[in-house]
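Q: I'll drop the sequence and a predicted model, then ask my questions.
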Amino acid sequence: MTTPSAAPLTDAQWDFLESKLEQYKSETSVWNTSELDGYLTALVSGPKVIAFEEWFEALWGGSEFMPVWENAQEAKRFIGLVIQHMNEIAGKLMENAEEFSPIFMEDEHEDGHFTLSVEDWCFGYERGVVMGDGWEGLPEEEQELLACILVHTYDDESDEEEIDPEEAADMVCIGALTLHAYWLAQRTPSEPVRTADKVGRNDPCPCGSGKKFKQCCLH
């Protein structure tokens, strides 16, 4: 078995992921690469390891919304790139936290200038938090950091003063780093380091080919 790569994705690889998320999206799925980045960040940061088949189905909103791939190669490439990026996130959070940089979208304004938008990333992070048990056990200080992320997922039409986009991005990044560090410290020494690939070798491949994973997208 080849160890999954943790190398940064190329622009072409990002374009492929973005196009497939758009092609196969539903009302309940991850819609873009910013949301995907937030989702994967929460998955590798939480208190428990979540099996691949669980989080991959949840990426699409459930088993009934899983893509009908054009062919096995398309599925294999998509899965491989998602796992590769997940490994990159995990590596940065574990060993190079100063290099961690969430992928935020940009909003274009009427005057033509752009500002960062954290909303999609935070929706993805929320999706990852919901996937895992144990987040409710956060101490008060860490709960406040999580709230600073999740507040950007609320459909709030209040008249409260908006947070500066750059400040919001900084707060979300700091929150994600701190939450990962907290849960990392809670893991017992005997608990294995989480890895992205959690599909059993004899389980059906999530690409939908009908083959066992070890005979399909594992290779």
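A: Thanks, I have it. Numbers count the residues shown, from 1 in each chain.
Q: all contacts plus neighbour counts: C-alpha atoms, from now on.
A: Noted.
Q: residues contacting Thr28?
A: Counting by CA atoms under 8 Å, 6 or more residues apart in numbering, Thr28 touches 60-61.
Q: please report the distance of Gly38 from Cys148.
A: 14 Å (CA to CA, to the nearest Å).
Q: alright, now check it against this:
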Amino acid sequence: MPTTCPRWANDRERDRFVNLTLQHMSDVAERLDDYPEQFEPLFGTREEEGQELTIVGEWCFGYMRGVGLGSWPALPAELQAELDIIALHGTEAQFPAVEALSVDDFLASVERIKPAALALYQYWTEHAQPAEVPQPIRNDAKVGRNDPCPCGQR
């Protein structure tokens, strides 16, 4: 994870980046809400020995990075299993498990990523935590000029 903030040439460049990022986030949320059948994780591909291979690790690592940034509370067991599908391809600790998969098991696990992401999105949409709105600080009523002092002094 980067430890430094981006350096922008000027405020306009920064604002453009932020606006494009928010537009993209809004577009993705709208598609997931209204057209989930159109959702496709953007996996990379690589050609090896004349075969095109799907690279899911980058997408899954990005997803897990977002999970870490979001500080998700514990999930119900059935949804934890969905997150585990993504984590299988998105955490270094799972490298040995991925390497031990047969080709058929690997392909089956890749096919489960999309439904897992959709199920997790649906869950968090239904169980969204309301943002904490800071409450204004209220002082006790002020003592009037002719009122007795609350400390008991005369």
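A: That came through, no problem. As the structure is a prediction and not an experimental result, all values here were calculated from the model.
Q: follow-up on the earlier one: looking at Gly38 and Cys148 of the first structure, which one has more neighbours?
A: Neighbours were counted for Gly38 of the first structure and for Cys148 using other CA atoms under 10 Å; Gly38 has more, 27 against 18.
Q: does the more buried one really touch Trp121, like I thought?
A: Yes - contact status for Gly38 of the first structure versus Trp121: in contact at 4.6 Å, counting by CA atoms under 8 Å.
Q: tell me the counterpart of Gly70 of the second structure in the first structure.
A: In the first structure, the residue matched to Gly70 of the second structure (TM-score structural alignment) is Gly132.
Q: its match - how many residues pack around it?
A: When neighbours are defined as other CA under 10 Å, Gly132 of the first structure has 17 of them.
Q: what's the answer for the one 10 residues further on, then?
A: Residue neighbour count, defined by other CA under 10 Å, stands at 16 for Glu142 of the first structure.
Q: element containing it, please.
A: helix 140-150 (DSSP states H and E).
Q: list the helices and strands that helix packs on?
A: helix 119-131, helix 165-186 (3 or more CA pairs under 8 Å, 6 or more residues apart in numbering; DSSP states H and E).
Q: state the distance from the match of Gly70 of the second structure to Ser117 of the first structure.
A: Using CA to CA, one gets 25 Å for the distance from Gly132 of the first structure to Ser117 of the first structure.
Q: hang on, the earlier thing: hmm, who's touching the helix holding Glu142 of the first structure?
A: Outside helix 140-150 of the first structure, the residues that reach it (CA under 8 Å, 6+ apart) are 122-123, 125-126, 171-172, 175-176, 178-179, 182.
Q: all helices in the first structure, in order from the N-terminus.
A: In the first structure, helices defined by DSSP state H lie at 11-23, 33-45, 52-60, 72-95, 119-131, 140-150, 165-186, listed in chain order.
Q: right, I'll leave it there.
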